[in-house]
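Visitor: Sequence first, then the predicted structure, then my questions.
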Amino acid sequence: AADELLTAIRKVLSGGKYVSSSLAEKLAWQLETDSDVLPHERLSDREYQVLRLIASGKTTTLIAEELCLSVKTISTYRSRILEKMNLKNNAELTHYAIKNHLVD
């Protein structure tokens, strides 16, 4: 973190612009040229599975038990899903899933 801060300061002092690697990744996702691809189509199979389970109202604990994974792993999947799809919370995720007919 300290190295990245120094790199950013040097870049800005020399008149340049600095973009962190995490921001660059987010920008790359948003600039993807294939606009026909829906956000949920960019998810891995497991992320898509977790998305559908969350949207169907299951808790993290129930999802973890059903998939034989830890609660922490499910929470990580949830975070990645929200980030990849540019959503803020489970309510937005559920709304998206219903709108796109991803849940019964």
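Guide: Received the coordinates, thanks. Residues are numbered from 1 along each chain as shown.
Visitor: When you work out contacts or count neighbours from here on, use the C-alpha atoms and nothing else.
Guide: Will do.
Visitor: how near is residue 81 to residue 44?
Guide: Distance, residue 81 to residue 44, by C-alpha to C-alpha, to the nearest Å: 9 Å.
Visitor: Look at the two and report which has more neighbours.
Guide: residue 81 (22 against 12; other C-alpha atoms under 10 Å).
Visitor: That one: what's it in contact with?
Guide: 43, 47, 51 (C-alpha atoms under 8 Å, 6 or more residues apart in numbering).
Visitor: Alongside the first one, take a look at this:
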Amino acid sequence: MIKLLIADNHPIIRKGLELLLSSSSNIDIVGSVNDGEEILEFVKNNEVDIILTEVNFPKLNGLTVLRYLKNDYPDIKTIIFSGEPEEVYAINAIKAGAYGYVSKTVNIITISEAITKVYEGGIYLSNELTQQIAFGTRTNKSGRFYKKLSTREAEVLKLLTVGKKNKEISKELDINEKTVSTYKARLMRKLKVNNLVDLVNQAKLSEQV
């Protein structure tokens, strides 16, 4: 049986996934948690094979959690289950340590298939994104926008777009404030803006494309 941990800050999504996946013959739901901090606390004391998790959390965002898991729990495999555009975050999530990226628009069969594939050693991405990677193409502006960024830069930008301050970002990513400022300057240079407001606005607009 695949020991699955579900993580999402919306109770209705967690409960819905529990109900839908509980009928699977090969999946055992061992827990359900609310945010990134609870993920790390849960895996300290419980055996988990796969984590199905949102990327946006009020406490400890999903990309940061991936870093901790990759270093401290390399046997646990993570699938990002998110409403964020796949083109924007999937590749950076894989780079950060995820084994799959599943959109919240898919059906339960696709979710089950992704969990099984990752458990068996594969990586799950949608057919559309897999073809784009294979042929070196992108279908929209947001993919090109985020392709310019390293995983850490995307992580810092994500925290900036939800209103985090330098001090909060440095604490969450375990880096000093000067390093956060360096990343901000690098982001503005790469994305050709002159201030933080324009940087955040451009990021949000690109996610909507």
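Guide: Here it is on my side, so go on. As the structure is a computational prediction, the values presented were derived from the model and not from experiment.
Visitor: Overlay the chains and give the TM-score.
Guide: Superposed pair, TM-score by TM-score structural alignment, normalised by the length of structure 1: 0.59. Supporting alignment: 69 aligned residues with a C-alpha RMSD of 2.1 Å.
Visitor: okay, and stretch 53-73 of structure 1 goes to which residues in structure 2?
Guide: Aligned by TM-score structural alignment, stretch 53-73 of structure 1 falls on residues 159-179 of structure 2.
Visitor: ends of that stretch, how far apart?
Guide: Stretch 159-179 of structure 2 has an end-to-end distance of 14 Å (C-alpha to C-alpha).
Visitor: Looking at structure 2, name the residue matched to residue 83 of structure 1.
Guide: In structure 2, residue 83 of structure 1 lands on residue 189 (TM-score structural alignment).
Visitor: which SS class is that match?
Guide: The three-state assignment at residue 189 of structure 2 reads helix, by DSSP: H, G, I helix; E, B strand; the rest coil.
Visitor: Where do the helices of structure 1 begin and end?
Guide: Remark: helices assigned in structure 1 by DSSP state H are 2-13, 21-30, 45-55, 60-67, 71-85, 90-99.
Visitor: most tightly surrounded among those?
Guide: Greatest average neighbour count among the helices of structure 1 goes to helix 45-55 (a mean of 18), per mean count of other C-alpha atoms under 10 Å.
Visitor: Have a look at how far, on average, that one is from structure 2.
Guide: Once fitted to structure 2, helix 45-55 of structure 1 is off its aligned match by 0.6 Å on average (mean C-alpha distance after the TM-score superposition for structure 1).
Visitor: which residues sit against that helix?
Guide: With C-alpha under 8 Å, 6+ apart, helix 45-55 of structure 1 has contacts from 40, 60, 63, 74, 77-78, 80-81, 90, 93-95, 97-98, 102-103.
Visitor: ok, these vs residue 34 of structure 1, which is closest?
Guide: residue 40 (13.5 Å; C-alpha to C-alpha).
Visitor: Against residue 101 of structure 1, how distant is the closest one?
Guide: On the measure of C-alpha to C-alpha, residue 40 of structure 1 and residue 101 of structure 1 end up 11 Å apart.
Visitor: So for those two, which residue has more residues nearby?
Guide: residue 40 (18 against 9).
Visitor: got the contact list for the more buried one?
Guide: Counting by C-alpha under 8 Å, 6+ apart, residue 40 of structure 1 has contacts 48, 85.
Visitor: Aligned to it, what sits in structure 2?
Guide: Aligned partner of residue 40 of structure 1 by TM-score structural alignment: residue 146.
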